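**Student:** Would you be able to build a 3D model of this:
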Amino acid sequence: MSPWLVLLVAGLFETIWAIGLVYTDGFTDPLPSTATLAAMGVSVYLLSRAVQQIPVGTAYAVWTGIGAVSTAILGVYLFDEPVSALRVACIAIIVVGIAGLQVTSSGHA
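**Tutor:** Now for the predicted structure:
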């Protein structure tokens, strides 16, 4: 499997655990807490697999970027977080950064 695809899935699992934190009630609710911890484990494991072929600095930045963008978007839909043109622009800048890192690192993978 492509290390970039593994990294994408790792980032999506990061989103799952970040959103899951809201539902854990400070890790006092067992079911969401268990699911959140499992998602954390899967996310970090997949990240560790990706860094075997992608430079760690690039992989980590892309991983956190995927999680940040996805969590910010889901925060708007799930938790009525504010939306503004500036917020959307900042998210777009992160997406451009993720794409740039992937393009500039593809020769090293």
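
**Student:** alpha carbons only for contacts and neighbour counts from here, please
**Tutor:** Fine.

**Student:** would you list every one of the strands in the protein?
**Tutor:** For the chain, no strands are identified by DSSP state E.

**Student:** Second input sequence below; structure requested for side-by-side comparison:
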Amino acid sequence: MSWIILGVAGLLEVVWALAMKQSQGFTRLWPSFVTLLAMAGSFGLLALALRSLPLGTAYAIWTGIGTLGAFAAGIALFGEPLSAVRLGAVVLILGGMVLLKLS
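**Tutor:** Below is the predicted model:
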């Protein structure tokens, strides 16, 4: 169950990153509200998952989900470039996450 909670926490990290982008520096009310709400939920769920998961592993997975999600969203929603180097970096991050989960 802790891994599921951690996964949801990571997805909420993606939500707050996207909402923060849309808030235009916290100058737009609703995206700013979504950012703060998703941050609170993400941190709260991370704290809950940390009750039974190792800190280093859980934190790396949490930030990895956020990193990979924000990377994919940037490409899909904002037209950010996808180069071989950027893709290779993401593959390395994903590989690290898998190895941490398996260890």
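
**Student:** And the biggest helix by length in the first structure against the second structure, how far off on average?
**Tutor:** Counting residues, the longest helix found in the first structure (DSSP state H) is helix 56-79. Superposed on the second structure, helix 56-79 of the first structure shows a mean distance of 0.6 Å to its aligned residues (mean C-alpha distance after the TM-score superposition for the first structure).

**Student:** From the contact counts, what lies against that helix?
**Tutor:** When contacts are defined as 3 or more C-alpha pairs under 8 Å, 6 or more residues apart in numbering; DSSP states H and E, helix 56-79 of the first structure sits against helix 3-23, helix 30-50, helix 85-105.

**Student:** Who are the packing partners of the last one?
**Tutor:** Judged by 3+ C-alpha pairs under 8 Å, 6+ apart, the packing partners of helix 85-105 of the first structure are helix 56-79.

**Student:** tilt between the helix it packs on and helix 85-105?
**Tutor:** 150 degrees (axes from the mean of the first three to the mean of the last three C-alpha atoms, to 10 degrees).

**Student:** For the first structure, which residue occupies the most central location?
**Tutor:** Geometric centre of the first structure, nearest residue: G67, 2.0 Å, by C-alpha atoms, centre = their mean.

**Student:** show me what contacts that residue?
**Tutor:** G11, L12, F13, E14, T15, A18 (C-alpha atoms under 8 Å, 6 or more residues apart in numbering).

**Student:** With L18 of the second structure instead?
**Tutor:** Contact analysis of L18 of the second structure by C-alpha under 8 Å, 6+ apart lists A70, A73.

**Student:** measure L21 of the first structure to E81 of the first structure for me?
**Tutor:** Distance from L21 of the first structure to E81 of the first structure, counting by C-alpha to C-alpha, to the nearest Å: 16 Å.

**Student:** Could you list the buried residues of the longest helix of the first structure?
**Tutor:** 59-60, 62-74 (16 or more other C-alpha atoms under 10 Å).
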